[in-house]
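Q: here is my input; please provide its structure:
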Amino acid sequence: MTTANLLDFDLDGLAAFCEQLGEKRFRATQLFRWIHQRGASDFDQMSDLAKSLRQKLKGCAEVRALTVLTEHVSADGTIKWLFDVGDGNAVETVFIPEDDRGTLCVSSQAGCAVGCRFCSTGHQGFARNLKTSEILAQLWYAEHLLRRKFGRDERVISNVVMMGMGEPLQNYNALVPALRAMLDDHGYGLSRRRVTVSTSGVVPMMDRLALDCPVAMAVSLHAPTDELRSHLVPLNRKYPIAELLDACLRYLEHAPRDFITFEYCMLDGVNDQPEHARQLIEWVQRHRGTGVPCKFNLIPFNPFPASGLLRSSNAAVQAFAALLSAAGIVTTVRKTRGDDIDAACGQLAGDVRDRTNAATRMAQKRVIELKPVSSRAAALSTGA
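A: This is a model prediction of the structure:
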């Protein structure tokens, strides 16, 4: 019999698994609590489970975490882990502590197939989707390690952002059970407002998520015109801005928050001029006659050699933010955290198999050697 990794299941999936073993649903609930609330992986620790069930589980199941390759702790308390996901691939996970919350930035893929120009993960290419267990294992490991580290019994991680490596909505079937486990009161009990999925704009999957498991939504916008956005975010050629904003409006009908967060990476001379800000204002305030309720996160770009792009000056960022704010749009400039361990916004890269052509491999090698690398808004922490 194949050994099942119980981290692959949300509560309904675990109940179905237990039913196959001849067990009732309440046993699945007990098991789910042991795994996710208490961080147990040894069935012998699960004292309120019948011995007969524990013996069954030993023969066909396990709680299999990911192997930690490295851990780095920043001077500001940010922690970055590199997890081995096999076949030479690894993914990164970042914990960002703040006074009123603890945010975990989670990866959904090894690499990324979207290929955004400013994203080092995209430059490295795509290896594979993560399994539900590999997504959840990042939270499972971090939550229970941090409880031990800080000597706490209560939850340490209050916010989860799916903003690490990969495009979450291109790994939909693994993502949704992971989200459900995060939200389940028998699991991590996170609020839908405090779990955020970030997407580059996979419109059909945004519509599905709205119905299947609505959580907070962040959209990587990065440009105010289709021509520029298609250059920076190739997915825009399939789902242009108007279609994306339509999807945002549909999503808001089901979302736990009454706004969409737009992520906007500030690129010197590319998308940071006053006319770009005015074009954005026109889009979000006039689309379909009503506009799209939103807030903007302006993200400092961390340059890497293969991108050919530079970070906007602080003056340009502040002027851009002032224009959006003057139009009544809530706007924040993302504070850099963990940059001394390459865990700041846009500094996750990880190790993935090179899926790109030979002409770019040497450039990627230089990126790794020179270190300051960039991916899509990886270590973004959101408010309540």
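Q: alpha carbons only for contacts and neighbour counts from here, please
A: Fine.
Q: ok, which stretches of the stretch 1-150 of the chain are strands?
A: Secondary structure of the stretch 1-150 of the chain (DSSP state E, counting those that start in this stretch): strands at 4-5, 61-62, 67-73, 79-86, 89-98, 101-105, 109-111, 126-129.
Q: figure out which of those is closest to V156.
A: Each of those was scored for nearness to V156 using C-alpha to C-alpha, and the closest is strand 101-105 (6.3 Å).
Q: please generate a structure for the following sequence too, so the two can be compared:
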Amino acid sequence: MTQAPITQDVLTIPRAAAAGLPNLVGLTRAQMAGALAEFTPPKQVKMRVNQVWQWLYHWGVRDFDAMTNLAKGYRAELAARFVIALPEVMTRQVSADGTRKYLIRIAGGHEVETVYIPEEGRGTLCISSQVGCTLTCSFCHTGTQKLVRNLTAAEIVGQVMLARDDLGEWPEPGVGTGEAGPRLLSNIVLMGMGEPLYNFENVRDGMKIVMDNEGIALGRRRITLSTSGVVPEIARTAEEIGCLLAVSFHATTDAVRDVLVPINKRWNIETLLDALREYPKATNSERITFEYVMLDGVNDTDADAHRLVGLLDGIPAKVNLIPFNEWPGAPYKRSSNNRIRAFATILMQAGYASPIRTPRGEDIMAACGQLKSETERARKSRREIAAEAGL
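A: Reported below is the predicted structural model:
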């Protein structure tokens, strides 16, 4: 069978905001109400917020003139005071397995990557929360890029909106959406570039917008936030977002996790697990997902599997076993398929679901742990070339 070719489309979609005008995208309902209240009669503010909100997040409209249930004068006032601005898609790559990776430019010329993973009858969008990452997890390509800044709520929501643009998923007038019909973008995982809980307020506001029933309307159980273990923010996540939780765990002893996930030196395994035991109680949610990348000879022994079973005691949990996605210069190798299956068997016999993740988008460096902006990757390549040439 001939493998489908990898494609890369260079998209030039101008989305520059007019200088000095605030962006309506990314405002919470309360923030939008405050902004509209400056020129809207008090009794009309709630109604106007509802109208604008639906145009932005249900219909995907980017032009104030298209908001036809608003008077022309009010539309002109909106256009004079605000913009509807999204990040700019620089490149779009499509993997042989259908995975799409977008390189997105945000304010300041910085870039992040967003990945859409199609599945039968559904699709998951992996979004970024920071430019770069501060955690330096040793197995993660993304972690080799230094942290530049947090993304704003507009830039977080903007990734979802851009993906819906590309998928053609904004509804036509008179056509329903949400749980009543199929969704190409049915789930969101905050597993892209960055540590979401180091950008809590913007992530929270972005996800509140995504979850709002009068807009994009993805329920909280359709959203999974992945953290490496920022313990003080875990309870806040339960209270203020209420989404599903995943933890980048990856080791069963502090000695190994200190190397793989250095944040463990600040909040060790015991401290992290104590916080996680309280999370399901606070949200009444489903099981916590423990992400466990399988590294040959590092964390993949039978003894590691048995220790993991003991650590999970008292936590409603499932374990996603992730074959290591190798990248140039990576210091680790992927565990063998037999070793991964043996590890999974021990977990399953103890009663824990332990699916083995199928790597997606490896041919375009879109798999878990491989994200790293193209400009940073090119910059590193130039340095390496110069070093090799003795320049």
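Q: fetch the TM-score of the aligned pair.
A: Scored against TM-score structural alignment, normalised by the length of the first structure, the superposed chains reach a TM-score of 0.87; 356 aligned residues with a C-alpha RMSD of 2.2 Å.
Q: now, of the strands of the stretch 1-150 of the first structure, which is deepest in the fold?
A: Neighbour counts (mean count of other C-alpha atoms under 10 Å) averaged over each of the strands of the stretch 1-150 of the first structure peak at strand 109-111, with a mean of 30.
Q: so that one matches what in the second structure?
A: Strand 109-111 of the first structure corresponds to residues 130-132 in the second structure, going by TM-score structural alignment.
Q: got a list of contacts for the matching stretch?
A: 110-112, 142-143, 145-151, 193-196, 199, 372 (C-alpha atoms under 8 Å, 6 or more residues apart in numbering).
Q: again with stretch 107-116 of the second structure
A: 87, 99-106, 123-128, 130-132, 159, 163, 192-193, 366, 371-373, 375.
Q: redo that, cut-off 7 Å
A: For stretch 107-116 of the second structure, the external contacting residues (C-alpha atoms under 7 Å, 6 or more residues apart in numbering) are 99-105, 123-128, 131, 159, 192-193, 366, 371, 373.
Q: name the SS class of E384 of the second structure, please.
A: Secondary structure state of E384 of the second structure, per DSSP: H, G, I helix; E, B strand; the rest coil, is helix.
Q: so how far is G329 of the second structure from it?
A: 11 Å (C-alpha to C-alpha, to the nearest Å).
Q: return the residue of the first structure aligned against I356 of the second structure.
A: The alignment partner of I356 of the second structure in the first structure, by TM-score structural alignment, is V333.
Q: now do the strands in the stretch 251-384 of the first structure.
A: For the stretch 251-384 of the first structure, the strands defined by DSSP E, counting those that start in this stretch cover 260-266, 294-300, 330-333.
Q: which of those sits closest to A216 of the first structure?
A: Taking C-alpha to C-alpha, strand 260-266 is the member of the strands of the stretch 251-384 of the first structure nearest to A216 of the first structure, at 7.6 Å.
Q: how much does that closest one stray from the second structure?
A: Here the mean offset of strand 260-266 of the first structure against the second structure after fitting is 0.4 Å, by mean C-alpha distance after the TM-score superposition for the first structure.
Q: in what helix or strand does the counterpart of V259 of the second structure in the first structure lie?
A: In the first structure, the residue paired with V259 of the second structure is H231, using TM-score structural alignment. Per DSSP states H and E: H231 of the first structure is located in helix 226-232.
Q: who are the packing partners of that helix?
A: Applying 3 or more C-alpha pairs under 7 Å, 6 or more residues apart in numbering; DSSP states H and E, one finds that helix 226-232 of the first structure contacts no other helix or strand.
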